[in-house]
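Visitor: one predicted model, sequence on top.
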Amino acid sequence: MAIYEVYSHPALLRYRTSICTKATLFLLLVLCLTYIPPLLVAYRSHGFWLKLSTYEEQPIVRFQYQVLLIAATSTNGDYVAWSTFQNFNNLQGSNLRIPSISAREEDQNQDGKLDQLNLKLALPLEPSEQIYSVQLILTFSYQLFRMSTFVMQSMAYIQHSSAIPGSQLFVSGDLKLQQRQPLKHRGLDTTYNVSVINGNSPFASAYDLTTIIGSYQERNISTVLSNPSPVWVLGRAARAPFAINAVIRYPVQIISYQPGFWEMIKFAWIQYVSILLIFLWVLERVKIFVFQNQVLPTVPVPLVKQHLS
């Protein structure tokens, strides 16, 4: 009659010994070698604690309709200027030129967040005046919400000059976030929610571009107009205004931030366990070899299941 296997199960052996034996010391050594070295390997391989992380977010940007414009009309220091700040305009005297300006912000993908600003400015000039350079400051409200709530007043600085007088300046660029330090992972940060230009000051020093830009650049977090790609158009008619056309996009930003405690623990735990599994597998095979071959004396005791009738 043919014999075949109807059922199988592994046999379980227990290896017993007293406390003060070589087998006990060996087991303690194996436990230490199993759990401590993976921690040291993970820590010494750098990046065990996650100190900096990044995420993507499209900021909520709003043009604040604050403009400061200075345009050189000669190479000898003559200029014309205008701003949305009355105190600045009062200081200009005969250099003041009031332009016509239009601004339109668009939500191109209909996600509830504005994507770009289209600005058109026409600066009136005397027939004898020509424009050789332009310096323009536009201010924005800039907000982030995904991790911490970050709110600031920011700006875009547009500048271009040419040895040949022009009739139009076209600029197209991205309003990008610049970080010297990461954001917090939660909370409210309004450190830089202050005006870029002090429009209430009656003093000319408050509107000096060197002062404004120098103070702005001291911020740890700011915005800059990236890749403006200026186009300087020549050939202005005698009584035609000088035109400035700007397209400023608000792209998705890669934001760096300081991870919180639980995110750090999660990242460290993943690294530790991935190395621990290797040590568990190797040292378990070592224990099986040592005890099955009685390298260290122990008493094997089979586990017998008792069935109650």
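Guide: Received it, and whenever you're ready, just let me know what you need. Numbering: from 1, shown residues only.
Visitor: alpha carbons only for contacts and neighbour counts from here, please
Guide: Noted.
Visitor: what number of residues lie near Tyr35?
Guide: Tyr35 has 17 neighbours, counted by other Cα atoms under 10 Å.
Visitor: settle this for me: it is touching Ile275, isn't it.
Guide: No. Contact criterion Cα atoms under 8 Å: Tyr35 and Ile275 do not qualify, at 9.6 Å.
Visitor: now Gln271: which helix or strand?
Guide: helix 261-292 (DSSP states H and E).
Visitor: so what does that helix touch, helix or strand wise?
Guide: helix 22-44 (3 or more Cα pairs under 8 Å, 6 or more residues apart in numbering; DSSP states H and E).
Visitor: now do the helix it packs on and helix 261-292, the angle between them.
Guide: Helix 22-44 and helix 261-292 are oriented at 150 degrees to each other (axes from the mean of the first three to the mean of the last three Cα atoms, to 10 degrees).
Visitor: now find how far off-centre the helix or strand immediately after helix 22-44 in the chain is within its chain.
Guide: Next in sequence after helix 22-44, counting helices and strands by DSSP H and E, comes strand 53-57. Relative to its parent chain, strand 53-57 has a centroid offset of 5 Å by Cα atoms, centre = their mean, to the nearest Å.
Visitor: and strand 53-57, what other elements does it pack with?
Guide: Looks like strand 53-57 contacts strand 253-257 (3+ Cα pairs under 8 Å, 6+ apart).
Visitor: would you mark the buried spots in the strand it packs on?
Guide: Buried residues in strand 253-257, counted by 16 or more other Cα atoms under 10 Å: 253, 255-257.
Visitor: comparison target below:
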Amino acid sequence: YRSDGFWRKIEFYREQPDINFKHNLILMLQLRDSVPAFKFWSTYPNLNTAFRSDQLSLPYITNREIDTNGDGKYDELNIDLNVAIDPKDQVIGAQLILFFDYRLHSKIYLQMESITHMKYESPTTGRGLRVIGNLKLNQKEPLDFSNLFLPLFIVYRSDGFWRKIEFYREQPDINFKHNLILMLQLRDSVPAFKFWSTYPNLNTAFRSDQLSLPYITNREIDTNGDGKYDELNIDLNVAIDPKDQVIGAQLILFFDYRLHSKIYLQMESITHMKYESPTTGRGLRVIGNLKLNQKEPLVYRKHHIGLNENIIGSQEFFIEDMLESYIRRNCESLLIIIKT
């Protein structure tokens, strides 16, 4: 019968939430060497009254919620904010808070006001910022299920009893493909960056003074001897001019990612690391965990090889476009930074 598990205390299930933008937001722009030092605006009048008129700047806002699969629930929010600021003002940071109505209806009945918080700071000034991301529910404690069932069946090993969605845990087989893209951001230099990749067609798009070949060493480690790599240690040393001041770094690593147990999945995946600092530096150390982010369930015992395509194509290449296309996939790997 429909028993949602056999005497379980904690159960996991998957449901697409019903999320609606409440058309409420808080925006703050950070300015360099300006009085006032910021521009603020919100859809809450009581907040705006706490600031002087020269600290407020009303943005022109357009937004569009999109139901991509026609199931009656919004899957995407596209929002544009245009702020009129004085030409002499130099924007070096932005902070945006969006407010949503978040609901679950299936096994758990949940309704709450939720937010997304985006904060960006840069050592250099800019006239625009583009952010692409996924909204994810973070839950610290289980929510109570409304009913208790006492099934009178012995369920044999059948990977669940008439289940539609099941979660399981598997260590993936991940191998570094020895492909990468590296970009160093320089302060007050010509050129303003140093670039290099293992893809010759990308390197040819840059001038010789924009390229800098790094010395690379890497080692994959199987810590528990199960035949799968658990760690990747990679060192990149870039020879740059002593007068160059490095204020940022961007690194993309490419991996072969496979699952073999209940789901057969093979795909090319990436990790994207981006770091910017107001002060110059001669080195950067990053420690993190690689995590699979999955938007929709994968079919049991089916071979999912459609994702096993080269992320870098032969078309004209831009890092931002590549990353946007990548996060739209059903499965992607993310680097969860532990320490920088």
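Guide: Perfect, I can see it now. Note that the structure is predicted; figures quoted are calculated from it, not measured.
Visitor: ok so, going back, which residue numbers in the second structure does the helix holding Gln271 of the first structure align to?
Guide: Aligned using TM-score structural alignment, helix 261-292 of the first structure spans no residues in the second structure.
Visitor: where do the strands sit along the stretch 201-340 of the second structure?
Guide: 215-221, 231-237, 246-259, 264-281, 287-294, 303-304, 331-339 (DSSP state E, counting those that start in this stretch).
Visitor: what about the shortest one, how far off from the first structure?
Guide: Overlaying the first structure shows strand 303-304 of the second structure at a mean distance of 0.7 Å from the equivalent residues (mean Cα distance after the TM-score superposition for the first structure).
Visitor: which helices and strands does that strand pack with?
Guide: Here strand 303-304 of the second structure touches strand 264-281, going by 3+ Cα pairs under 8 Å, 6+ apart.
Visitor: so which elements touch the strand it packs on?
Guide: strand 110-126, strand 246-259, strand 303-304, strand 331-339.
Visitor: rebuild the ones you listed as CSV, extending it with mean neighbour count and distance to Pro45 of the second structure.
Guide: Output for those, formatted as CSV (neighbours: other Cα atoms under 10 Å; distance: least, Cα to Cα, whole Å):
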stretch, mean neighbour count, distance to Pro45 of the second structure
strand 110-126, 14, 18
strand 246-259, 19, 38
strand 303-304, 16, 51
strand 331-339, 15, 37
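Visitor: and Leu180 of the second structure, which of those strands is closest to it?
Guide: strand 246-259 (4.6 Å; Cα to Cα).
Visitor: give the aligned range of that closest one in the first structure.
Guide: Under TM-score structural alignment, the match for strand 246-259 of the second structure in the first structure covers residues 131-144.
Visitor: list the contacts of that stretch.
Guide: Applying Cα atoms under 8 Å, 6 or more residues apart in numbering, the contact partners of stretch 131-144 of the first structure are 57-75, 149-167, 196, 242.
Visitor: wait, Ile338 of the second structure sits on Met273?
Guide: No. Contact criterion Cα under 8 Å: Ile338 of the second structure and Met273 do not qualify, at 12.0 Å.
Visitor: what sits closest to the aligned partner of Leu188 of the first structure in the second structure if chain neighbours are left out?
Guide: When the second structure is aligned by TM-score structural alignment, the residue opposite Leu188 of the first structure is His303. Excluding its sequence neighbours, the residue lying closest to His303 of the second structure (Cα to Cα, 6 or more residues apart in numbering) is Tyr264, at 4.7 Å.
Visitor: could you report the neighbour count for Ser215 of the first structure?
Guide: 12.
Visitor: map it onto the second structure.
Guide: The equivalent of Ser215 of the first structure in the second structure is Ser325 (alignment by TM-score structural alignment).
Visitor: the aligned partner of Ile312 of the second structure in the first structure: neighbouring residues, count only.
Guide: Ile312 of the second structure maps onto Ile197 in the first structure, with residues paired by TM-score structural alignment. Using other Cα under 10 Å, Ile197 of the first structure is surrounded by 25 other residues.
Visitor: still on that earlier bit, filter the contacts of stretch 131-144 of the first structure down to the buried ones.
Guide: Here, 16+ other Cα under 10 Å leaves 58-63, 66-73, 149-159, 161, 165-167, 196, 242 buried among the contacts of stretch 131-144 of the first structure.
Visitor: next helix or strand past the helix holding Gln271 of the first structure?
Guide: Next helix or strand after helix 261-292 of the first structure toward the C-terminus (DSSP H and E): strand 299-302.
Visitor: how much space separates Gly313 of the second structure from Asp321 of the second structure?
Guide: Taking Cα to Cα, to the nearest Å as the measure, Gly313 of the second structure falls 12 Å from Asp321 of the second structure.
Visitor: so which bits of the longest helix along the second structure are buried?
Guide: Determined from DSSP state H, the single longest helix within the second structure is helix 319-327. Neighbour counts over helix 319-327 of the second structure (16+ other Cα under 10 Å) mark 326-327 as buried.
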